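[1] pasting the structure only:
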């Protein structure tokens, strides 16, 4: 139940700020502080929405309620970027099964140390035609039906969404699984950041405690600091 409450707060805040930014807020030159604040919050909350979906994939959003996990995950993934639930879920399970090797859709075997090359591979694998059609449809409706200025759409919808993908990739994929940082602790081919709890929350909703997650994928995001203190990755 606690996970569902947190998930509702994250997703509700994300949607609330989005609708305010699109349909209430008026973009002007003297509103830049508010624009930057909303864009930063939307970027961070977008990361949170994906992490909520990630917990739904593992059944830890609503333990024991398979259909609830699937339903919430499917809705939020579609709203996030037009993603298909089963495709993303199956790809994530493949990541856990083949972490850091051939068959891992999150890993770039050709560029295991190069951030931008790996990110481009990651982006192409996940943001396919369905996502492009979805995003362009949303932008088109906002632009031509609701007459929202393009710059407002870009700054408060497009940019936070793109930056959130970079944030998720950097803290949730690249840092935990990159090569060239010493040997991995075990066959999970993952490492954890030594961030404080607050810094871990701010960076990627504790997804930087990544070895703990791979060893205990049933632990929800909000419980990962406790798992770390308990020595799950020791």
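    Alright, I've got the coordinates. Note that the coordinates shown come from a computational prediction; the quantities given were computed from them, not determined experimentally.
[2] make it CA atoms for all contacts and neighbour counts henceforth
    OK.
[3] Which stretches in this protein count as helices?
    Ranges of helices in the chain, per DSSP state H, are 2-23, 32-58, 66-81, 85-97, 115-126, 129-140, 150-153, 159-169, 175-177, 197-204, 210-215, 224-229.
[4] Now do residue 28: how many residues are near it, please.
    Neighbours of residue 28 under the rule other Cα atoms under 10 Å: 9.
[5] closest one to residue 105 among the helices of the chain?
    helix 85-97 (6.1 Å; Cα to Cα).
[6] Any chance you could list what contacts that closest one?
    Contact partners of helix 85-97, identified using Cα atoms under 8 Å, 6 or more residues apart in numbering, comprise 57, 70, 73-74, 77-78, 103-107, 126, 188, 214.
[7] Those residues: which two are farthest apart?
    Taking Cα to Cα, no two of these sit farther apart than 78 and 188, at 29.2 Å.
[8] More neighbours: which of these two?
    residue 188 (19 against 15).
[9] how near is that one to residue 92?
    14 Å (Cα to Cα, to the nearest Å).
[10] and the residue of the chain positioned farthest from its centre, what is it in contact with?
    Relative to the mean C-alpha coordinate of the chain, counting by Cα atoms, centre = their mean, the farthest residue is residue 30 (31.1 Å). Counting by Cα under 8 Å, 6+ apart, residue 30 touches no other residue.
[11] before we move on, what about residue 66?
    Residue 66 touches residue 59, counting by Cα under 8 Å, 6+ apart.
[12] here comes the other one, which I'd like you to weigh against the first:
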């Protein structure tokens, strides 16, 4: 069953994202209910999981033995995450790995946090994506309250984008790196629980660049090995 772990992982994330969205998008909102805010955070984390699953598919590790299924799952996850273009993500991400922290790297810009985030977003947002979001929003309004759509479907996607950028790009690549750092990236200190909560272990970013063939749940093992080497 181990060779199907990537499929199971992506499937569980898609299922949880869908069920959680279905529940909250039709539930009457009570601003005094603390579970509403917890629900927004959980949906944000599940959106991040969709992107990470799509990212793993880009590296071919969701279903290594079945490439068409692998990329099909990646495309589905990217589409569920605000209609992202999987083909564009795939092309740009491979450029990021090939030219990390150079002028040809589409993800790394350095400088002011918000300018960097804007440039990062500009690389991937396309007018067709915005159009698809607008159409879907107006269709959803036929059946569900506007507030629910914004808080449970739209806001978590925006927050997840910020989460992915901050923990998966900004912190690992900001500033100068030592000349012998061949991956021009750094990792957070070892804390597997926080690594999962913050960005599905992609705070262990040096490990990802060093071994891009590892799925997100295997990055903890890579971090353990690097920790042992550094002792």
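    Great, that's in hand. Here the structure is a predicted model, which means the values were calculated and not measured.
[13] Now do the buried residues in stretch 131-144 of the second structure.
    The neighbour-count check on stretch 131-144 of the second structure (16 or more other Cα atoms under 10 Å) flags 137, 144 as buried.
[14] got it, and stretch 61-68 of the second structure?
    Buried, per 16+ other Cα under 10 Å, within stretch 61-68 of the second structure: 61, 62, 63, 64.
[15] Correct me if wrong: the last one contacts residue 70.
    Yes: between residue 64 of the second structure and residue 70 a contact is recorded at 6.8 Å, counting by Cα atoms under 8 Å.
[16] Check whether residue 180 of the first structure really touches residue 174, as I assumed.
    No: assessed by Cα under 8 Å, residue 180 of the first structure is found out of contact with residue 174, at 11.5 Å.
[17] Those two: who's more crowded?
    With other Cα under 10 Å as the criterion, residue 180 of the first structure and residue 174 differ in neighbour count, and residue 174 comes out ahead with 24 against 8.
[18] Quick check: that one vs residue 29 of the first structure, distance?
    Relative to residue 29 of the first structure, and taking Cα to Cα, residue 174 of the first structure is found at 36 Å.
[19] try residue 145 of the first structure
    From residue 145 of the first structure to residue 29 of the first structure the distance is 24 Å (Cα to Cα).
[20] got the contact list for residue 81 of the second structure?
    47, 50, 51, 157.
[21] Considering those residues, which possesses the most neighbours?
    Going by other Cα under 10 Å, residue 47 tops the contacts of residue 81 of the second structure with 28 neighbours.
[22] Which part of the first structure matches stretch 8-18 of the second structure?
    Mapping stretch 8-18 of the second structure onto the first structure (TM-score structural alignment) gives residues 5-15.
[23] what residues does that stretch touch?
    Taking Cα under 8 Å, 6+ apart as the rule, stretch 5-15 of the first structure contacts 42, 45, 46, 48, 49, 52, 61, 76.
[24] what's the spacing between stretch 91-102 of the second structure and its chain's center?
    16 Å (Cα atoms, centre = their mean, to the nearest Å).
[25] can you check stretch 109-116 of the second structure too?
    19 Å.
[26] One more: stretch 28-46 of the first structure?
    That offset, for stretch 28-46 of the first structure, works out to 19 Å (Cα atoms, centre = their mean).
[27] again, but for stretch 200-207 of the second structure
    Averaging C-alpha positions (Cα atoms, centre = their mean) puts stretch 200-207 of the second structure 12 Å from its chain's average.
[28] In the first structure, what stretch matches that stretch?
    On the first structure, the counterpart of stretch 200-207 of the second structure by TM-score structural alignment is residues 205-212.
[29] ok, so what distance separates the nearest residue to residue 71 of the second structure once chain neighbours are set aside from residue 157 of the second structure?
    Distances taken as Cα to Cα, 6 or more residues apart in numbering place residue 57 nearest to residue 71 of the second structure, at 5.7 Å, with adjacent residues excluded. As judged by Cα to Cα, residue 57 of the second structure and residue 157 of the second structure stand 20 Å apart.
[30] Turn the buried residues of stretch 61-68 of the second structure into a markdown table, including distance to residue 110 of the second structure.
    Listed next are those as a markdown table, based on distance: Cα to Cα, whole Å:
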| residue | distance to residue 110 of the second structure |
| --- | --- |
| 61 | 29 |
| 62 | 31 |
| 63 | 34 |
| 64 | 34 |
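[31] Pull the most distant pair out of these.
    Taking Cα to Cα, no two of these sit farther apart than 62 and 64, at 6.2 Å.
[32] Mutual contacts of the two, please.
    What both residue 62 of the second structure and residue 64 touch, as defined by Cα under 8 Å, 6+ apart, is the set residue 70.
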